[in-house]
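J.: What follows is a predicted protein model with its sequence.
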Amino acid sequence: MSYLSPFLLVISSILACTFSFEQMAHAGTLESTALIRSDYRPGEIGRLCDSALEAARQEIDTLKKKPFLSQWWIKNSLLAFETAMADFSDRVEPLTFLSNVSTDAGLRAESTACEEKVGQFLPTLFVDPALYHTLKRGIPFSSAERRLRSETLREFEKNGMALSSDKLSTLKNLKQKLATLQTQFSQNLNNDVSTVTFSKDELSGVPKNFVDRISHQDGKFVVTTKSTDFIQVMENASNLQTRRRMLFAYLNRGGAENTKLMEEAIRLRSEIAKLLGFSNWADLQIEGRMAKTSKIALRFLEGLREKLKQRAKMDIEKLAEFKRSIHPDATSVEAADLPYLSAQLKKKNFSLDEEVIAEYFPLDSVIDGLFDTYSTLFGVRFVEVRNAPVWATGVKLYEIHESKTGEIKSYFYQDTVPRPGKYGHAAAFSLISGRKTSSAEKDGYSKPVSAIVANFTPPSVNRPSLLKHEEVETLFHEFGHIMHQTLTSAPYASLSGSSVAHDFVEAPSQMLENWVWNKDVLRKISKHFKSGEKIPESLMNQMISAKDFNQGLTTMRQLLFGLFDLKIHSSGGGVDVTSTYNDMYRDLFGIPVLEGTHFPAGFGHLMGGYDAGYYGYLWSEVYAQDMFSRFETDGLFNSQTGAKYRQAILEMGNMRDAIDLLSDFLGRSPRPDAFYRLLGITEPK
């Protein structure tokens, strides 16, 4: 997931030679060792946030006061606005980011407060008629400026420049309320400390190393609702009641409060859409994206659903049959069975044990191999900055160097261990955007800074952090976002990095997931945490054979989320999200949800920038697999193809439409064949 902060929620919807990894001591400059501060004094974040807001307001006011048709105004009005917004982003993104990662609850609260202020400010800009007309009258002098102008003005027009002043005021108030709801929803999830207490017997089947690691006292074991803990219990606990309790706690994160916040957000979104002349929020959001309309997005999902329906049904029947082999009196499967039966049947059919596989994937070894792979493909090398100031123990800072010149291209932080108050999933955060600037270093380009945030199993006394293979896949995916953000060469911050059409943003990352199924890559990233041995050929064969196991159910789950998202955002606003989700779950899977749960309350995507956009995960997969087909032909380590991919896709950002970027890289128009081949289905007609 490419995380979108309040700033980027507005701006992105606007503009919607081989080197191995090396760790080296690096004295560094102030720039390379103090890129993102986290040592703020109480009240300092608030003051810096207010200062950034005031500076942005002053710059915008100055811009609007420039004499009409002056020489400066004709040449510079659009670029001045772009620069003001980029400067503002560079000042506030590092401040609001801390709400997701800081170990200090006070700093997280201040960061959240800043996030709310930013969310209140940004909607006022794109409903400002004076600013709009100032920018509209500017004259672009290059193709790059024409692109910037069209994307910027589109956002103003999408935000109601044709409305009366009264309606514009109403629109601004609605957007500010919506921004507050979204921030509150996210913080409720980040601050959730729900746990479930079990006896040792109740955790029968759960790996001993996990049980030994978690908190326990007087024979009771405390399991958090962080995803790593949740998955361990749901896939391994043989006690159905244990799984029910775990699932109940996990699906009630955020609970009644977040359910209310989401429903109110949907109501506000519907009001905003209608005020702007759209039938619903989904049509408003999808306008300007690859899909163009919600009907086209829905048709795509429904076509997949029809093709996958039988396969998903067969997957459920296989799980039911497996359950009967364990419990002869069982008549059906339930929601709390699915992860467990899937994991255990996979283990039985393919002689696969995820815990054994994880022993070959210590985090550091995977990172080394990942860096080596991406170095080969993209002509860069990764250098750890030693002793860099960071916000938590275990966080690392890296420089990305050009392999040929040694030039520092960009930076990123790596934060992969769970802790209280931290963002609960995996995402790539863009903190400083790449852009041309007169104040940058000699090359005239501001170096991007990003952060990969994840929650992998933490190290213990006897073992390092070990990754399941699906977590390895997640790591390659998120680093795909990092590459998109940090290898950009687009001249404008609002069009650089992953600021692309929302239904294309996942494609570059999804494509790179394919590398974790290649034997050469698996050897490169593996190293048994005790023996140091590479993963055996036999185990790789078993893993690859099991790749498509339960593919119907896995894809149907993504379909469920995408269809649910489009349904609630195509409604008139008065929607019961829990019952809507529950009904759709039963319809797609043929079984009920666990009674008393509230899945939407924990569905952070829909309050974090993916509203009316979740369909994009499957939509972009079409293009991801098509791009990968070129690497299949040319070779997964073909540096020339990697260089072309970097130039045509990663560096370009949103300087051209996604369909044109794809055609440039592929040398032809995109087609869905590879995607449907991956799913083992024929293309919907």
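T.: Structure received. Numbering: from 1, shown residues only.
J.: CA atoms for contacts and neighbours, from now on please.
T.: Will do.
J.: how about stretch 72-81: buried residues?
T.: Neighbour-count burial for stretch 72-81, counted by 16 or more other Cα atoms under 10 Å, picks out 73, 74, 76, 77, 78, 79, 80, 81.
J.: scratch that, stretch 104-116
T.: Applying a neighbour-count criterion of 16+ other Cα under 10 Å, the buried positions in stretch 104-116 are 104, 107, 108, 109, 110, 111, 112, 113, 114, 115, 116.
J.: Run the chain-centre distance for stretch 399-409.
T.: Relative to the centre of its chain, stretch 399-409 is centred 26 Å away, using Cα atoms, centre = their mean, to the nearest Å.
J.: for it, which positions count as buried?
T.: Residues 399, 400, 401, 402, 403, 408, 409 are the ones in stretch 399-409 that count as buried (16+ other Cα under 10 Å).
J.: Those into TSV, with extra columns for distance to residue 348 and secondary structure?
T.: Converted to TSV, the buried residues of stretch 399-409 look like this (distance: Cα to Cα, whole Å; DSSP: H, G, I helix; E, B strand; the rest coil):
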residue	distance to residue 348	secondary structure
399	44	strand
400	43	strand
401	45	strand
402	46	strand
403	45	coil
408	48	strand
409	47	strand
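J.: what's the most distant pair in those?
T.: The widest separation within the buried residues of stretch 399-409, taken as Cα to Cα, falls between 399 and 403 and amounts to 11.9 Å.
J.: re earlier: tell me which of the buried residues of stretch 399-409 is nearest to residue 10?
T.: Distances from residue 10 to the buried residues of stretch 399-409, taken as Cα to Cα, are shortest for residue 409 (26.7 Å).
J.: ok, structure two:
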Amino acid sequence: MPDSDDTATTPAPLDLPGPGDWLAWVTQRCEDQLAEAERQVGLVKAGSSDAPVVLLAWNKAETALANAEAVSLWAEVHPDAGVRDRADELSQRVHKYVTELGLDRDLYAVFAALTPDGLDDDGRRVLDHTLRDFRRAGVDRDEATRDRLRELSEQGVKLSQDFGRNIRDDVRSIRVAPERLAGLPDDYREAHAPDADGLVTITTDYPDLVPFITFSADAQARHELALAQNTVAWPANDQVLQDLLAVRRETAALLGHDSWPDYDTEVKMIGSGQAVADFIDRVGEAARERAGEELAVLLERKRVDDPSADSVATYDSRYYSELVRREQYDVDGQVVRTYFPFEQVREGLLEVTGRLFGLEWIPVPREDAGTWHDEVASYDVRLDGVRIGRIHLDLHPRDGKFKHAAQFDLVRGVAGEQLPEGVLVCNFARGLMEHDEVVTLFHEFGHLVHHVLGGQTPWVRFSGVATEWDFVEAPSQMLEEWAWDADVLATFARNSEGETIPRELVAAMHRAEQFGKGLYAMQQMSYAARSYWFHARQHDDLTAFGDELQSRYSVFPPLEGAHMHCAFGHLDGYSSGYYTYMWSLVIAKDLFSAFDRDDLFAPEVATAYRDKVLAMGGRKDAADLVADFLGRPYSFDSWTAWLAE
């Protein structure tokens, strides 16, 4: 459908300033949306008892608030430090206003007096969730408690910003002699030329870090880089995290909960803090025997290099796992990566997801998209010829940018009102990619697809990735499966000679991928245990307690001198809920069981998944979405079978 027809029937994308004054634009955008939210809240409080009228105004208020809250994106990605700082300041204002709304008894009284007459199922769900939000904010507490909750909320926002900023701004490095790059791929060595002192600098940014710890034959250098990585934001974030944990503990107590995990899980699939602890132990026990067997294989291989070795360190695990896969499974990671030049992977990803979900990704010229950096690529998203969203891919590292991989909302879609726009923020190399990175890109792109497809609802609170937080990773983890399929990879995985990745190599990669599942599950539980137990109880020494949890849940010993919690960004956004990744993986394996592995693009099942899960956003509980698609409740069976493969 031509653009003229397209734009006549759908809202226009957000008008970004491009080379214009970003500082003024970010400020104006946030302030205008806050003003609109205040205006709509005034209409809500005007006294109407008509539920549809009240909820319509409230939906507009929440839409404006979501637009204002999106200012936090610019703190993570904008190349201008002044814009990043202003975004943090504005974000504090937004969160302060949101807190005030949650504690506004007059506003709450309007909703509490409404009856659901005249509301459809979605409207009733909006009303129920709104009342729940007020209760969880503490609106029914006494005045002194509400005042303290306000203070804690403001403190928490500032501490979260400090925590993230300290990670974002602290890039560490080691300097090594060129000969210590033994084992690294040729293109990596060529990209890391010696400086005037004859030394090579290796940073903790992912494009430097991941290949080095995977391929470097220098154990001491791997140790040095691992230690640098695990001391990012130390010591600053140690106290910041302690203060943030204290804020969360006190908040939970004031709201009548025994712990922050109990408060946090009240609105999640898992249901309770104790259920999180039980889940961590369940997965750990299920994986322990296999992890021990895999560790023995790594140790045996390490003893070929060092006969006196009696343990495998965390910084050994990726290197020796790579050697085991190369020597025992005939998979050489350095050969595999030659089939994955970044640009080919990006275009292949778009083709695969477009075919799977019936979408078109239409490149938007940079001058029309108004992006914030030359390396950002923007695309309009079309379904059945109609533009339904826009995405922006910001996929390479730079100073001051978010250091991990995540999807950020730029605009939450509201049918007929505003087009969903999402930003994928990653830190991939500009040249060849490891296959693990290809899998990561598919994973993160799954969030973007979810954001756009789920952004076609009239209710902003159900828009996009709006399900329970411990379900949000499941659709993305399922999309990883397409990055392992030989037929899928054959569509874009080609080396510099134009040769397609051989099917027998992909088959070998599959066999090799089975190795390390137990190790992975155990290490994930060590992270999940930190996330849970740091929040469940107070601990004076987070490093020592983290090491204790590492010893309990992982087969790899703690790294002496490391303080990984200081750079563990998920302790902010996911708080006590890092278990989410494994919980979602359980569901993802169950969702994938509905697909035909011999035809991953079979339209009937792909369309059903798109429409019954992704496009629904948060209109139903996640368990109901899964049951609608599978025709039954979710179970552990597929995950258990996967672990046993």
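T.: In hand now; what should we look at? None of the values given here were measured: they were computed from a predicted structure.
J.: Would you mind reporting the TM-score between them?
T.: Once the chains are overlaid, their TM-score stands at 0.94 when taken by TM-score structural alignment, normalised by the length of the second structure; 635 aligned residues with a Cα RMSD of 2.3 Å.
J.: so how far is residue 234 of the second structure from residue 172 of the second structure?
T.: Between residue 172 of the second structure and residue 234 of the second structure the distance is 11 Å, computed by Cα to Cα, to the nearest Å.
J.: I should have written residue 620 of the second structure there, sorry.
T.: Distance check for residue 620 of the second structure against residue 234 of the second structure: by Cα to Cα, it reads 42 Å.
J.: Where is the longest helix in the second structure?
T.: helix 273-305 (DSSP state H).
J.: OK, contacts around the residue nearest the centre of the second structure?
T.: The residue lying closest to the centre of the second structure (Cα atoms, centre = their mean) is residue 406, at 4.1 Å. Contacts for residue 406 of the second structure (Cα atoms under 8 Å, 6 or more residues apart in numbering) come out as 424, 425, 426, 444.
J.: Which of those fall in helices?
T.: With helices identified by DSSP H, the entries of the contacts of residue 406 of the second structure that belong to them are residue 444.
J.: Scan the contacts of residue 406 of the second structure and report the most crowded one.
T.: Going through the contacts of residue 406 of the second structure with other Cα atoms under 10 Å as the criterion, the one with the most neighbours is residue 425, at 27 neighbours.
J.: Please verify my assumption that that one contacts residue 398.
T.: No: shown here, residue 425 of the second structure and residue 398 do not form a contact pair, counting by Cα atoms under 8 Å, at 11.3 Å.
J.: For the alignment partner in the first structure of residue 273 of the second structure, which non-adjacent residue is closest in space?
T.: Alignment note (TM-score structural alignment): residue 273 of the second structure maps to residue 294 of the first structure. Setting aside the residues directly before and after it, residue 294 of the first structure is nearest to residue 283 in space (Cα to Cα, 6 or more residues apart in numbering), at 5.2 Å.
J.: Which of the three states applies to the one you found?
T.: Put simply, residue 283 of the first structure is helix when judged by DSSP: H, G, I helix; E, B strand; the rest coil.
J.: how about it, what's its partner in the second structure?
T.: Residue 283 of the first structure maps onto residue 262 of the second structure when the alignment is built from TM-score structural alignment.
J.: was I right about its match contacting residue 270?
T.: No: because the distance of 10.5 Å does not satisfy Cα under 8 Å, residue 262 of the second structure is recorded as not touching residue 270.
J.: Pull the contacting residues for whichever residue in the second structure pairs up with residue 214 of the first structure.
T.: Taking TM-score structural alignment as the alignment basis, one finds that residue 214 of the first structure is matched in the second structure by residue 192. Going by Cα under 8 Å, 6+ apart, residue 192 of the second structure touches 200, 201, 202.
J.: how about those in CSV, adding secondary structure, distance to residue 438 of the second structure and neighbour count?
T.: Formatted as CSV, the entries for the contacts of residue 192 of the second structure read as follows, by DSSP: H, G, I helix; E, B strand; the rest coil; distance: Cα to Cα, whole Å; neighbours: other Cα atoms under 10 Å:
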residue, secondary structure, distance to residue 438 of the second structure, neighbour count
200, strand, 27, 22
201, strand, 25, 16
202, strand, 22, 18
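J.: Closest one of those to residue 553 of the second structure?
T.: Checking the contacts of residue 192 of the second structure against residue 553 of the second structure with Cα to Cα, the nearest one is residue 202 at 30.2 Å.
J.: now the closest one: how far from residue 565 of the second structure?
T.: Computed with Cα to Cα, the distance linking residue 202 of the second structure and residue 565 of the second structure is 22 Å.
J.: again with residue 11 of the second structure
T.: Taking Cα to Cα as the measure, residue 11 of the second structure and residue 565 of the second structure are separated by 43 Å.
J.: These two: which is more packed in?
T.: Using other Cα under 10 Å as the criterion, residue 11 of the second structure and residue 565 rank with residue 565 on top: 24 against 19.
J.: Tell me the secondary structure at the counterpart of the more buried one in the first structure.
T.: Using TM-score structural alignment as the criterion, the counterpart of residue 565 of the second structure in the first structure is residue 600. For residue 600 of the first structure, the assignment made with three-state DSSP gives helix.
J.: mind listing what residue 600 of the first structure touches?
T.: Under the criterion of Cα under 8 Å, 6+ apart, the contact partners of residue 600 of the first structure comprise 259, 262, 577, 578, 581.
J.: Ok, residue 421 of the first structure next?
T.: By Cα under 8 Å, 6+ apart, residue 421 of the first structure lies in contact with 100, 101, 102, 103, 105, 190, 191, 192, 193.
J.: now those: which count as buried?
T.: Burial by neighbour count, judged by 16+ other Cα under 10 Å, picks out 100, 101, 102, 103, 190, 191, 192 from the contacts of residue 421 of the first structure.
J.: roughly how far apart are the aligned partner of the first one in the second structure and residue 314 of the second structure?
T.: Residue 100 of the first structure is assigned residue 76 in the second structure as its aligned equivalent, the criterion being TM-score structural alignment. Counting by Cα to Cα, the gap from residue 76 of the second structure to residue 314 of the second structure is 29 Å.
J.: repeat for residue 190 of the second structure
T.: Plainly put, residue 190 of the second structure is 27 Å away from residue 314 of the second structure if you go by Cα to Cα.
J.: Tell me which of the two has more neighbours.
T.: Set side by side, residue 190 of the second structure and residue 314 show unequal neighbour counts under other Cα under 10 Å, the larger going to residue 314 at 19 against 10.
J.: separation between the nearest residue to residue 405 of the second structure once chain neighbours are set aside and residue 354 of the second structure?
T.: For residue 405 of the second structure, the nearest residue in space outside its immediate sequence neighbours is residue 426; the separation is 4.3 Å by Cα to Cα, 6+ apart. In this structure, residue 426 of the second structure and residue 354 of the second structure are 21 Å apart, going by Cα to Cα.
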